[in-house]
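Asker: Okay, here's the prediction I keep looking at, along with the sequence it came from:
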Amino acid sequence: MANTLQSKKRARQNEARFAVNKARRARIRTFLRKVEEAIASGDKEAATAALRAAQPELMRGVSRGVFHRNTAARKISRLSARVKALG
């Protein structure tokens, strides 16, 4: 357990930051799930629209430090390839 005032404050900050990041991750996962569901249903228009909505959310997560840049790029790349293959 934290002993010094500084380490106690850091522990509080970490808890708050964890809660914010957890909410951001959950929000991004929701957008990704909508793309997955649209792909599974076979609706190319809905999948394209969902992917367009998910891309900025993912990149926002990168800029906020929730995801690594390459992770987001990989997810977008794989999802866009699957949407493109729906034809």
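Answerer: Ah, there it is.

Asker: Please count neighbours and contacts with C-alpha atoms only from this point.
Answerer: Will do.

Asker: host element of A19?
Answerer: For A19, the element it lies in under DSSP states H and E is helix 5-41.

Asker: Neighbours of the nearest residue to Q55 once chain neighbours are set aside, how many?
Answerer: Nearest residue to Q55 in three dimensions, chain neighbours excluded: I76, at 6.7 Å (C-alpha to C-alpha, 6 or more residues apart in numbering). When counting by other C-alpha atoms under 10 Å, one arrives at 19 neighbours for I76.

Asker: got a list of what the residue sitting nearest the centre point of the chain touches?
Answerer: Residue closest to the average C-alpha location in the chain (C-alpha atoms, centre = their mean): I28, at 3.3 Å. Counting by C-alpha atoms under 8 Å, 6 or more residues apart in numbering, I28 makes contact with 54, 57-58, 61.

Asker: A further structure is provided below for comparison with the first:
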Amino acid sequence: MANSPQAKKRARQNEKRAAVNKARRSRIRTFLRQVEEAIASGDKAAAQAALQAAQPELMRGVSKGIFHKNTASRKISRLSSRVKSLG
């Protein structure tokens, strides 16, 4: 357990940060799930629209430090190739 006042403060800050990061990660996963569902349904137009909405969310996660840049790029690349193969 934290003993010094500064360590206690850092523990409080870490809890707040973790909650914000968890919410952001959840939001991004929701966007990714919408793309997956559109791909599964076979609707290319809906899948493209969902991918266009998901891309900025993923990159925002990168800028906020939730995902590594290469991870987000890999996810976008793989999803876009799957959307492209529809139809």
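Answerer: Everything's here; your move. Since this is a predicted model, take the numbers as computed values, not measurements.

Asker: Could you report the TM-score for this superposition?
Answerer: For these two chains in superposition, a TM-score of 0.99 is obtained (TM-score structural alignment, normalised by the length of structure 1); 87 aligned residues with a C-alpha RMSD of 0.4 Å.

Asker: counterpart of H68 of structure 1 in structure 2?
Answerer: Aligning on TM-score structural alignment places H68 of structure 1 opposite H68 in structure 2.

Asker: Please name the nearest non-neighbouring residue to its match.
Answerer: V62 (5.8 Å).

Asker: Quick check: that neighbour touching P56?
Answerer: No: V62 of structure 2 is not in contact with P56 according to C-alpha atoms under 8 Å; the separation is 9.7 Å.

Asker: These two: which is more packed in?
Answerer: A count of neighbours by other C-alpha under 10 Å puts V62 above the other of V62 of structure 2 and P56, at 17 against 12.

Asker: returning to what we had before: roughly how far does the residue nearest to H68 of structure 2 sit from N14 of structure 2?
Answerer: Distance from V62 of structure 2 to N14 of structure 2, counting by C-alpha to C-alpha, to the nearest Å: 19 Å.

Asker: can you check K22 of structure 2 too?
Answerer: Computed as C-alpha to C-alpha, the K22 of structure 2 to N14 of structure 2 distance reads 12 Å.

Asker: Ok, I76 of structure 2 next?
Answerer: For I76 of structure 2, the distance to N14 of structure 2 equals 29 Å [C-alpha to C-alpha].

Asker: Kindly report the same for D43 of structure 2.
Answerer: To N14 of structure 2, D43 of structure 2 is 42 Å away according to C-alpha to C-alpha.

Asker: Repeat that for A47 of structure 2.
Answerer: 37 Å.

Asker: Give me the more crowded residue out of those two.
Answerer: Counted by other C-alpha under 10 Å, A47 of structure 2 and N14 do not tie: A47 has more neighbours, with 25 against 12.

Asker: Superpose on structure 2 and give me the mean offset of the helix holding A19 of structure 1.
Answerer: Helix 5-41 of structure 1, aligned to structure 2 and superposed, deviates on average by 0.3 Å (mean C-alpha distance after the TM-score superposition for structure 1).
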